[in-house]
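S.K.: Next come a sequence and a model predicted from it.
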Amino acid sequence: MTLVLGLTGGIATGKSTADNFFKKHHIPIVDSDKIAHHIYDPGKQGYNEVVTEFSSAILDSDKKINRKRLGEIVFHNPQKMQRLDEITHPLIYQEVVNKLNKYREQAEKIVVFDAPLLYETGGQRLCDFVLVISLPESLQLKRLMERNNLTESQAQARIDSQMPLAKKIAKADFVVDNTGTIDELEEKLKEILLKVEAEG
């Protein structure tokens, strides 16, 4: 049986660092962000529907979707964010299901499903367990501003567009605080991996 470990948290809380840990342990990862990037590829259904909805103003000179420009539109407008979600989430969800089924056919013991919006999109239904990577919001804001070169208001808008971290923590099977070093995070993840493996 293949166990699916959902990995979520807030933006800039350290999911990518957790992904690197799982990769080192040869655990396959289904990354919803990477899938989301691909549905924006020119010619794809997602690309066509998003451009139709938000106009060619979101395109670069090479006709690719400028995600930062699109973000500036939706992160400050809940209705537009909802419309973008209505277009993209079903496409992402189906591709996630396809990838998980592929790993089940390969009889993988554990697969990590990395989804920043796991609970917002109902993705937890695909998981046996959910792990949340958490940070105090002040530190999350600081890391996001530094990582993405954003102003405080831009970073705050991105944080506010997601479900509050406290709600995700309340729903999760496992919670890891990521205020320490990478080594400390990896030690905590090792313990969780052992618990999940024991269920297999």
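M.R.: Perfect, thanks for sending it.
S.K.: drop to CA atoms for contacts and neighbour counts, all remaining ones
M.R.: Fine.
S.K.: Name the residues of stretch 75-93 that are buried.
M.R.: Buried positions in stretch 75-93, judged by neighbour count with 16 or more other C-alpha atoms under 10 Å: Phe75, Lys80, Met81, Leu84, Ile87, Thr88, His89, Leu91, Ile92, Tyr93.
S.K.: what does that stretch rub up against?
M.R.: Taking contacts as C-alpha atoms under 8 Å, 6 or more residues apart in numbering, the residues outside stretch 75-93 that touch it are 32, 35-36, 39, 46, 49-50, 73-74, 121, 123, 157-158, 161.
S.K.: name the element Lys34 belongs to?
M.R.: With elements taken from DSSP states H and E, the one containing Lys34 is helix 32-39.
S.K.: try Val112
M.R.: Counting by DSSP H and E, the element that carries Val112 is strand 110-114.
S.K.: Go ahead and name everything in contact with that strand.
M.R.: Judged by C-alpha under 8 Å, 6+ apart, the contacts made with strand 110-114 from elsewhere in the structure are 2-8, 15, 19, 22, 27-33, 100, 103, 127, 197.
S.K.: Got another one to weigh against that:
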Amino acid sequence: MKRTIGLTGSIATGKSTVSQWLKEAGFAVVDADIAARKVVEKGTAGLEEIRQHFGETVLTKEGELNRGKLGKIIFEDAEKRTLLNQIVHPKVKAYMLKEREALFEAGETIVIFDIPLLYESHLEALVDQIVVVRTSRETEIKRLMARDGIQAEAAIQKIDTQMPIEEKEQRADFVIDNDGSLEKTKKQVDHLIQQFKNFQ
């Protein structure tokens, strides 16, 4: 039986670490962040659409996407952020579904969809079950401050753009608590891997 598992969390909860462990355990992982970069590479329809709507200024001299410039524009303008999402999100979804199809055809029985904003983007229907990686809000703020070199206020602002982690936990099929040591988290992931293997 073929199965798609959605992996999500919130910013700085440690989802990427869990994703890496799942890869190391031999699971096929399709990463939404990688997909989002692929669909706007030089020469793609995605990049051309962005150029048409946002102008030449968001391109580098080499004709690639200038992420810094585009990021500044959408950070300051909610309408433009929505427009960018309308361009990119359907392409990311199509890319991930195509990747999944190829993996299933190659004999994989479980595919992990690593999607940071799975709930926020309303992509639950793409997956059979959902794993949420969580920490307490305090831990999340501390880790984000350390990771990005920012003050608490800026960290809170970033965290508050996403759905509260408590809500994600309530809607999850599996929860990985990454509030303690890496060893404790790894034990939970190993248990999860065993459950996944029982599906196969």
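M.R.: In hand now; what should we look at? Fair warning: this is a prediction, and the values are worked out from it, not measured in the lab.
S.K.: Need the TM-score between these chains.
M.R.: Counting by TM-score structural alignment, normalised by the length of the first structure, the TM-score of this superposition works out to 0.89. Behind it: 200 aligned residues with a C-alpha RMSD of 2.0 Å.
S.K.: picking that back up, make a PyMOL selection of whichever of the contacts of strand 110-114 of the first structure turn out to be buried.
M.R.: The following PyMOL selection, which keeps only the buried ones among these, applies the criterion 16+ other C-alpha under 10 Å:
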select buried, resi 2+3+4+5+6+7+8+15+19+22+27+28+29+30+31+32+100+103+127
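S.K.: Among the contacts of strand 110-114 of the first structure, which lie within helices?
M.R.: Secondary structure of the contacts of strand 110-114 of the first structure is defined by DSSP state H; positions in helices are Lys15, Asp19, Phe22, Ser32, Asp33, Leu100, Tyr103, Glu197.
S.K.: so what's the second one up against?
M.R.: This points to Asp19 of the first structure. Asp19 of the first structure makes contact with Ile29, Asp114, according to C-alpha under 8 Å, 6+ apart.
S.K.: Of the buried residues of stretch 75-93 of the first structure, which pair is most distant in space?
M.R.: Phe75 and Tyr93 (21.2 Å; C-alpha to C-alpha).
S.K.: Please name the spatially closest residue to Leu144 of the first structure (chain neighbours excluded).
M.R.: Of all residues not flanking Leu144 of the first structure in the chain, Ala12 sits nearest, at 5.4 Å (C-alpha to C-alpha, 6 or more residues apart in numbering).
S.K.: what does Thr60 of the second structure give?
M.R.: Spatial nearest neighbour of Thr60 of the second structure, chain neighbours left out: Asn66 (5.5 Å); criterion: C-alpha to C-alpha, 6+ apart.
S.K.: ok, the one you found - how many residues close by?
M.R.: When neighbours are defined as other C-alpha atoms under 10 Å, Asn66 of the second structure has 15 of them.
S.K.: can you check Ala146 of the second structure too?
M.R.: Neighbour count of Ala146 of the second structure, defined by other C-alpha under 10 Å: 14.
S.K.: any idea how far Arg134 of the second structure is from it?
M.R.: 17 Å (C-alpha to C-alpha, to the nearest Å).
S.K.: all helices for the first structure, in order.
M.R.: Secondary structure of the first structure, counting by DSSP H: helices at 15-24, 32-39, 45-54, 67-74, 78-105, 137-148, 152-160, 165-171, 182-199.
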